[in-house]
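J.: Could you look at this predicted model? Sequence included:
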Amino acid sequence: MADQGLRVRLRATDTADRTERHRRRVGRLLDDHPVRTPDGSPHPVWDFLFRYYSHKPALLMRWHPGYGVDIDTPTEHADYPHYVPTADGDAVTVDPAYLQTRSRTVGFVDGLLRATADRPPRLNCFGMHEWAMVYRAPSSDIRHGTPLRLSPADTDAAVEASDLRCTHFDAFRFFTEPAGPRNLMPLTRQTQVDSEQPGCVHAGMDLYKWAYKLSPLIGSDLVVDALEVAFGLRELDMRASPYDFASLGLAPIAVETPAGRAEYVRLQVTLTDHAALIRRRLIDSCAGLIDRQPPC
C-alpha cells in the first residue's frame, strides 16, 4: 500500500549532486579517521567504529534522502535494497513495506532515546569503564593490542581508588570479572532503557548505530552527523583510557588525577551537548516514521 503522507520528489540531477557531496564528505571523514594504519593493520582507535558498529564504509558512501522521498529515474537507488518503483513508474522510493517490517526497531529506538533524553547527564564516571575492562586482567587479555600507560599495578590501583559509575550495559559487559561488582549499579540488557543517560560517551556513540540501523528510512545526512559526533566521543574515550595512544597523536587525559578528571568533564560536556542535538533529531525522525507507518 502506498504511503499516504506528504511526499517530496527529487530530480535525478539533484540526487546526483547530493550523492556526490555526501561521498566527498564521507571520504574526508574516513581520510581523517582511517580504518587502517599505514602498515595495513586495523587502527586501534577508529577501526572500532566500523567493526563493533558493523556499518561498512561502502554502505556509508550511499546517500539516502529518507522515507517519503521519490527519486526520479535514472538513479542508482533503483538497485539499492528496500527501494521500489512509484505508482507512475518514473521514480523510486523507499518501500512502505520495509517501514512496516522495521516498526519494532523504530519503536524501540524512539523509546530508548526519549528515556535517555529525559534524564540529566551524569558527568562523574571520568571514563573509568575502559580501566575496568583491564582491571586485574592477565597481560595476554589486554584489549586493543596497545600498551598500558601505567603499570598493571598502578592501573589496578587507579580503579580501586575510584568509584565505577558506568550506566551503559554494552560497556559494562566487558568489565573483567573482579571489576563487575565494583560498579555502583548492576546493569543488564533488560534494564538498558532504565539506565541509559545522556552524559555517557557510549550512549552518544550509539546514536550512530541507531541512525544507520534506521537507514534508508532516515536521511544519510543525519547518519553522518551522528558519525562525526561518534568520532569525537571515541577520541575522548581512548584519550581517557589506560592505553597509550600518544604515538597515534592522541595525548592522554590522566583521569587518575584531579586535573585529568577536570579536563575529561570539560570535553565531555561539549560532546554531550552535540550528542543531545543528534538524539533530538533522531527522536523527531522516529516520530515521523511512526506517524507514517502504513496500516497492517
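T.: It's in. Quick caveat, the model's predicted, so the values are computed rather than measured.
J.: CA atoms for contacts and neighbours, from now on please.
T.: OK.
J.: Could you measure from the residue sitting furthest away from the middle of the chain over to Asp79?
T.: Largest separation from the mean C-alpha position in the chain: Asp88, at 37.6 Å (Cα atoms, centre = their mean). Applying Cα to Cα, to the nearest Å, the value for Asp88 to Asp79 is 18 Å.
J.: try Thr105
T.: Thr105 is 24 Å from Asp79, where distance means Cα to Cα.
J.: And those two? Which one has more around it.
T.: Thr105 (15 against 10; other Cα atoms under 10 Å).
J.: and that one, that one's in a helix?
T.: Yes: per DSSP: H, G, I helix; E, B strand; the rest coil, Thr105 lies within a helix segment.
J.: For the closest residue to it other than its chain neighbours, list the residues it contacts.
T.: Nearest non-adjacent residue to Thr105, counting by Cα to Cα, 6 or more residues apart in numbering: Leu214, 8.0 Å away. Contacts for Leu214 were tallied using Cα atoms under 8 Å, 6 or more residues apart in numbering; they are Arg102, Thr105, Val106.
J.: Included below, for side-by-side comparison, is a second structure:
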Amino acid sequence: MPLPAPVAPAVVLHEDEWLPRAQAHAERAARFAEPFVARRNARKKHPVEDFLFTYYTHKPGQLGRWHPGAGVALAGDGAAERLGWKHYRALTDAEREAAGVRERTPAVVLDAEGYVAEREETVRFSRVILSGTAQRPAQFGCFGLHEWAMAYHSEKFGIRHEYLPLRLGAEGTDRVVEESRIRCTHFDAFRFYTPDAAPRNELQPTRETQRHLEQPGCLHANMDLYKWAYKLGAAVPGELLMDCFELAQRIREMDMQASPYDLSDWGYSPIRIETPAGKAEYVELQRGFASEAAVLRERLTTAIAPLASLLP
C-alpha cells in the first residue's frame, strides 16, 4: 500500500506577517501566566485563575509559545530557531521554489508526517472526542452539581479546596446533593466525587466510556477544548489555543460561582443553583458557553484535518 503524499504548506508567512502574531500571542498569554507565576512564587492561591495552570498540564511558558498550525510555513531569519523545536522541519527545495522563498532565507513548517507517526493516538482520540461530542444533543440539567458532589459528606472526607468555606455549610451542602438529581456525563468531574456521592450519580462514567458520553452542554467538556488544543501542540494555531484558553477561564469562573464554596472574599457573587432563579441563571450561561464552544470545536476539527488525512 503506497504511503500518503507529504502535506505541503498551503501558506507561507514572512516575518512581517508572523512575528507580530507571535508577539501578540505572547502578550495575550502573559496576561494570565505572569500573575499565576507571581502567586505561585509567593505561595498564594486563587480558586479561579489558577485552575487552568494547576489542573491541566500545559505550563505557563508553553502557553506563550505561538505556532502557525499545520500546513503553514514560516520564512525569515527568525524561523531558523524553530528547527530546534519539536515537530518542525525545513522546507524542501521543491516547496521553497513553489512558494517563492529565496534560496538563503530560512523557512520551516510543521513536520506533519513525523508528528502523526509519533502522536497518532493523540490525533485519533482527539478527533473521536471532538466529532462525537459535536454530534450529541446538549444537556442543560446538571446545574453544576458535580462540585457539590465533590464536597458531599465533607465532614467525613474533607473538601478539595480546603481554604474556601462552604456557602451553606457542610449540612446545607449535603442537603442540596440529597435533594437533587445528579447526572454528570464527564468522567474527569465524576472521578473527584466523594465515595458517598458517586453512587448518587445516575451515570457511572469511565475513561473507556468517555468517547460515548461527552456532550456539548457540559461545562467541563467545553473547558477541555483547551486541553485538546494544547495536546495537539504545534498542529494548532496559537490564536485558537488562546481562544480555547480564554473560554475555559470564563467557564471556570462560572463553575466556581455555582459551586458550594463562598467566593465573596475573592469578589465573586454566587449563582445559587439550589434555587429556581439560580438554576435558570446557570442554564442561560451554560447555553451561551455551549454555543461558543461549538464554534471552537469545529475550528479544532478543521485545524487537525491535514493530520487526520495522514493517519494509517
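T.: Yep, it's here. The structure displayed is predicted, hence computed values, not measured ones.
J.: now what about the TM-score between them?
T.: After superposition, the two chains reach a TM-score (TM-score structural alignment, normalised by the length of structure 1) of 0.92; 293 aligned residues with a Cα RMSD of 2.1 Å.
J.: quick one: the strands in the stretch 1-150 of structure 2?
T.: For the stretch 1-150 of structure 2, the strands defined by DSSP state E, counting those that start in this stretch occupy 11-13, 72-75, 88-90, 107-110.
J.: Return the most buried member of those.
T.: Stretch with highest mean neighbour count among the strands of the stretch 1-150 of structure 2: strand 107-110 (a mean of 27; mean count of other Cα atoms under 10 Å).
J.: how far apart are it and its match in structure 1?
T.: Average distance, strand 107-110 of structure 2 versus aligned residues of structure 1 after superposition (mean Cα distance after the TM-score superposition for structure 1): 1.5 Å.
J.: centre of the chain versus that strand, how much separation?
T.: Distance of strand 107-110 of structure 2 from the chain centroid (Cα atoms, centre = their mean, to the nearest Å) equals 25 Å.
J.: can you check stretch 239-257 of structure 1 too?
T.: 21 Å.
J.: again with stretch 289-301 of structure 2
T.: Taking Cα atoms, centre = their mean, one finds stretch 289-301 of structure 2 lying 11 Å from the centre of the chain it belongs to.
J.: Can you check which part of structure 1 it sits on?
T.: Per TM-score structural alignment, the counterpart of stretch 289-301 of structure 2 in structure 1 is residues 271-283.
J.: how about Gln204 of structure 2, what's its partner in structure 1?
T.: Mapped onto structure 1 by TM-score structural alignment, Gln204 of structure 2 lines up with Pro186.
J.: whoops, I mixed them up, Tyr88 of structure 2
T.: So, by TM-score structural alignment, Tyr88 of structure 2 is matched to Tyr83.
J.: before we move on, what about Pro165 of structure 2?
T.: Checking TM-score structural alignment: Pro165 of structure 2 goes with Pro147.
J.: Tyr115 of structure 2 too?
T.: Correspondence of Tyr115 of structure 2 to structure 1, assessed by TM-score structural alignment: Tyr98.
J.: again, but for Glu97 of structure 2
T.: In structure 1, no residue is matched to Glu97 of structure 2 (TM-score structural alignment).
J.: how deep is Glu97 of structure 2 tucked in, by neighbour count?
T.: Residues near Glu97 of structure 2, counting by other Cα under 10 Å, number 12.
J.: So which bits of stretch 1-13 of structure 1 are buried?
T.: For stretch 1-13 of structure 1, burial by neighbour count (16 or more other Cα atoms under 10 Å) applies to Asp3, Ala12.
J.: repeat for stretch 266-276 of structure 1
T.: Gln268, Leu271, Thr272, His274, Ala275, Ala276.
J.: Equivalent analysis for stretch 64-80 of structure 1, please.
T.: Buried-residue list, stretch 64-80 of structure 1, by 16+ other Cα under 10 Å: 64-73, 75, 77-78.
J.: Kindly report the same for stretch 130-140 of structure 1.
T.: In stretch 130-140 of structure 1, residues buried by neighbour count (16+ other Cα under 10 Å) are Glu130, Trp131, Ala132, Met133, Val134, Tyr135, Arg136, Ala137.
J.: The fifth one and His144 touch, don't they?
T.: Which is Val134 of structure 1. No: between Val134 of structure 1 and His144 there is no contact under Cα atoms under 8 Å: 10.8 Å.
J.: Which secondary structure elements does the lengthiest helix in structure 1 sit against?
T.: Across structure 1, the longest stretch assigned as helix under DSSP state H is helix 258-291. When contacts are defined as 3 or more Cα pairs under 8 Å, 6 or more residues apart in numbering; DSSP states H and E, helix 258-291 of structure 1 packs onto helix 103-117, helix 201-213, helix 220-239.
J.: most packed of these?
T.: Scoring these by mean count of other Cα under 10 Å, the most buried comes out as helix 201-213, with a mean of 23.
J.: what's the burial count for the match of Pro165 of structure 2?
T.: Pro147 of structure 1 has 14 nearby residues by other Cα under 10 Å.
J.: Against Gly114 of structure 2, how distant is the aligned residue in structure 2 for the residue nearest to Thr105 of structure 1?
T.: Taking TM-score structural alignment, the alignment pairs Leu214 of structure 1 with Leu232 from structure 2. Separation of Leu232 of structure 2 from Gly114 of structure 2 (Cα to Cα) stands at 13 Å.
J.: Repeat that for Ser269 of structure 2.
T.: Using Cα to Cα, which is the criterion applied here, Ser269 of structure 2 is 49 Å from Gly114 of structure 2.
J.: do the same with Ile273 of structure 2
T.: 48 Å.
J.: Neighbour count for these two, which is higher?
T.: Shown here are Ile273 of structure 2 and Gly114; by other Cα under 10 Å, Ile273 has more neighbours (22 against 14).
J.: Give me the nearest residue to the more buried one, chain neighbours excluded.
T.: Lys279 (4.7 Å).
J.: Alignment lookup: that neighbour to structure 1.
T.: Alignment note: Lys279 of structure 2 maps to Arg261 in structure 1; criterion TM-score structural alignment.
J.: which stretch of helix or strand covers the residue nearest to Glu274 of structure 2 when sequence neighbours are not counted?
T.: Spatial nearest neighbour of Glu274 of structure 2, excluding adjacent residues (Cα to Cα, 6+ apart): Val176 at 6.5 Å. Following DSSP states H and E, one finds Val176 of structure 2 within helix 169-178.
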